[in-house]
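*Asks:* coords please:
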Amino acid sequence: MAALVWLAAALVLLGVEALSGELILLMLAGGALAASGSALFFDLPIAVDGVVFAVVSVLLLAAARPVAKRHLMRRPALATNAEALQGKTAVVTAEVTSRGGQVRLDGDTWSARPMHDADVYETGQDVMVMQIDGATAVVWKG
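*Replies:* Got it, this is the predicted structure:
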């Protein structure tokens, strides 16, 4: 009977984890599954099952969760959108000052401003895109 209670607890925790996505309840569900297994295979007092639940849950939270979080939060290997433009060379098409300017970047014309307000880039100069701020390329002559 205790094994079924622990199994039901694990299933409830898994269901709630599906809604939250923080991986905490997933680790607790692992502890509940371990307690369910100990209750099923060993005829021990329920307090021992509780200790199994606590120990396995803490171990999973300390060891498995950080690895799983890091894996889930990893950025894609291929840069997309604005990230793909960072580090590219652009050509100044209209003088770039702290008040604005334009550059040609990957065949498109972008509004641009210098990375440092005091910098001025003349038409025809090659500059490097340091970041994309909204629809403006922040450029620098390296």
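
*Asks:* From now on I want contacts and neighbour counts done on CA atoms only, so please keep to that.
*Replies:* Will do.

*Asks:* How about the contacts made by residue 131?
*Replies:* Residue 131 makes contacts with 82, 83, 85, 86, 87, 137, 138, 139, as judged by Cα atoms under 8 Å, 6 or more residues apart in numbering.

*Asks:* That should have said residue 36, apologies.
*Replies:* Counting by Cα under 8 Å, 6+ apart, the residues that residue 36 touches are 2, 3, 4, 5, 6, 7, 49.

*Asks:* Next: residue 136.
*Replies:* 110, 111, 112, 113.

*Asks:* Helix or strand: which one has the second one?
*Replies:* In other words, residue 111. Element membership for residue 111, per DSSP states H and E: strand 108-114.

*Asks:* Would you mind listing the buried residues in that strand?
*Replies:* 109, 110, 111, 112, 113, 114 (16 or more other Cα atoms under 10 Å).

*Asks:* compare with the first, here's sequence two:
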Amino acid sequence: MNIDAWVWWLIGAAGLGIGLVITAMPELGMLAVGAVAAAVVGGLGGDAVMQVVVFAVVSVALIAVVRPIAARHRSQRPQLATGVEALKGKQAVVLERVDGSGGRIKLAGEVWSARALNSELAYEVGQEVDVVDIEGATAIVL
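*Replies:* Coordinates of the predicted model:
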């Protein structure tokens, strides 16, 4: 039995796809797309040299274009701050006098221990303050 070249390309693409799933290496997916492109060329009657050229060009083009885009997205900070980072910059209301040694504030509906960023300043009950940092379970306010 003689198997057409395009079938071998599809078998190769499937093998690369399985490798992608197992290893999570996106480059294997790009090579699989190149193999599918070569299978299309083979199915349309292209010779072996043309199939290999299409495989190489499509694979290299995808790796050259997609990898830098993926790296750029991976290095970006998330748009939505969560946890302690989300509390920085929020306003709070003083519940107990806050100075350089401590106090209490209401921040995001919760009671937090707090201390003034500038130890010479004090904030009185009812005053609004800005949270500039969180150190452990203590909000640093200004």
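
*Asks:* hang on, the earlier thing: any chance you could list what contacts the strand holding residue 111 of the first structure?
*Replies:* Strand 108-114 of the first structure is contacted by residues 96-104, 120-121, 135-140 when judged by Cα under 8 Å, 6+ apart.

*Asks:* What's the first helix or strand after it?
*Replies:* Remark: after strand 108-114 of the first structure, the chain's next helix or strand is strand 126-133, criterion DSSP H and E.

*Asks:* what about whichever residue in the second structure pairs up with residue 7 of the first structure, distance to residue 37 of the second structure?
*Replies:* Under the alignment (TM-score structural alignment), residue 7 of the first structure pairs with residue 10 in the second structure. Per Cα to Cα, to the nearest Å, residue 10 of the second structure is found 9 Å from residue 37 of the second structure.

*Asks:* Same check on residue 88 of the second structure?
*Replies:* Distance, residue 88 of the second structure to residue 37 of the second structure, by Cα to Cα: 50 Å.

*Asks:* burial count for residue 60 of the second structure?
*Replies:* Neighbourhood size, residue 60 of the second structure [other Cα atoms under 10 Å]: 16.

*Asks:* Where does the most centrally placed residue in the second structure sit: helix, strand or coil?
*Replies:* Compute the mean C-alpha point of the second structure, and by Cα atoms, centre = their mean the closest residue is residue 74, 4.6 Å away. Secondary structure assignment for residue 74 of the second structure (DSSP: H, G, I helix; E, B strand; the rest coil): helix.
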